[in-house]
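K.L.:
One predicted model, sequence on top.
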Amino acid sequence: MAHPSSSHSRLFRASLLALPLLLGGAAWAQQPPPAASAAAPAADPGRHMLAEIQVIPRPVGTADDRYKHVDAAIAVIQASGLRYEVHGLGTVVEGPPEKIWPLLQAVHEATLQAGAERTLSIIKVSGGAQAGGPRVEDLVRKFRN
């Protein structure tokens, strides 16, 4: 009798192989990725985005510095010049999308550069097509003491 996990493993691999077909057929799976634009999209001064990122590096830190890898991620956010709030389970940052997206990648990478063997980043992003958008302060003001 096969080990129960081996049948789950085969099923998982089969579902991954079927994924391109479900998402648009074999032609989609064989298309090369679109070429990167030579110029970055123009910044829209009115656009605003909120993002929350939680990094879960393994290990979280070292024997000498319990949260070394997480602190490295927060240091990248602090150096960004964007408005942010550190919370117990993640950090919220706000600003223009063209600054937020690269920052999220840099935060993730910072944990690895600090010595983590691996990391998982959980990211929530809120943005709109129109100018403006909520600020952290707008969303939490009535709940603050």
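P.N.:
Nice, I can see it.
K.L.:
From here on, just use CA atoms for contacts and neighbour counts.
P.N.:
OK.
K.L.:
longest helix anywhere in the chain?
P.N.:
If you go by DSSP state H, the chain has its longest helix at helix 4-22.
K.L.:
Remind me which helix or strand the spatially most central residue of the chain belongs to.
P.N.:
Central residue of the chain (C-alpha atoms, centre = their mean): I123, 4.0 Å from the mean position. Using DSSP states H and E, I123 sits within strand 118-127.
K.L.:
then this one, side by side with the first:
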Amino acid sequence: MSSTTNDVLYAVADFCLIPMGTGEVSVAEYIAKCQLVLEASGLKYKMHGYGTNLEGPWDEVSAAIHSCHQAVHAHGAPRIATDIRIGTRIDRPTEEVGTANEHKVKRVEDILQAWKNHDA
């Protein structure tokens, strides 16, 4: 097995931060606060309808999620629940792992396109 080039464990996380006890129907402003934190982190991230994908060194990913909690509490949320899934791999160089999500999505899109072209 290959190891990461500098022994830093690269993590791909999907997390869903849920502000609670705000008394509001929409939590969009709270999520926007978290997105500002992620933007400032310099990590690769992408928000989606039910959470955010976040990629980078494990410690930085964890720190960014921690900072999101701090920002959302500071914005007035008395409670936060967060679901986190984290994946790591060491069988490829870090440069390749860093683009893993893009390759996974592209692979599925390529399969779908091939099927559509075959059925046409």
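P.N.:
The structure has been received and is ready for your questions. Here the structure is a predicted model, which means the values were calculated and not measured.
K.L.:
TM-score of the superposed pair?
P.N.:
The TM-score (TM-score structural alignment, normalised by the length of the second structure) is 0.69; 102 aligned residues with a C-alpha RMSD of 2.8 Å.
K.L.:
picking that back up, contacts only, for the residue nearest to the centre of the first structure.
P.N.:
I123 of the first structure makes contacts with A51, E52, I53, Q54, as judged by C-alpha atoms under 8 Å, 6 or more residues apart in numbering.
K.L.:
Specify, as a residue range, where the strand holding I123 of the first structure falls in the second structure.
P.N.:
Across the second structure, the stretch matching strand 118-127 of the first structure (TM-score structural alignment) is residues 79-88.
K.L.:
Mean per-residue distance, that stretch versus the first structure.
P.N.:
For stretch 79-88 of the second structure, the mean deviation from the first structure after alignment is 0.7 Å (mean C-alpha distance after the TM-score superposition for the first structure).
K.L.:
Tell me which residues of that stretch come out buried.
P.N.:
Judged by neighbour count (16 or more other C-alpha atoms under 10 Å), stretch 79-88 of the second structure contains these buried residues: I86.
K.L.:
who's in contact with the longest helix of the first structure?
P.N.:
By C-alpha under 8 Å, 6+ apart, the residues outside helix 4-22 of the first structure that reach it are A26, W28, A29.
K.L.:
on that earlier part again, show the subsequent helix or strand relative to the strand holding I123 of the first structure.
P.N.:
Next in line after strand 118-127 of the first structure, if elements are assigned by DSSP H and E, sits helix 136-140.
K.L.:
so how far is that following helix from its chain's centroid?
P.N.:
Between the centre of helix 136-140 of the first structure and the centre of its chain there are 21 Å (C-alpha atoms, centre = their mean, to the nearest Å).
K.L.:
In the second structure, point out the residues matching it.
P.N.:
Using TM-score structural alignment, helix 136-140 of the first structure pairs with 101-105 in the second structure.
K.L.:
Thanks again, I'm all set now.
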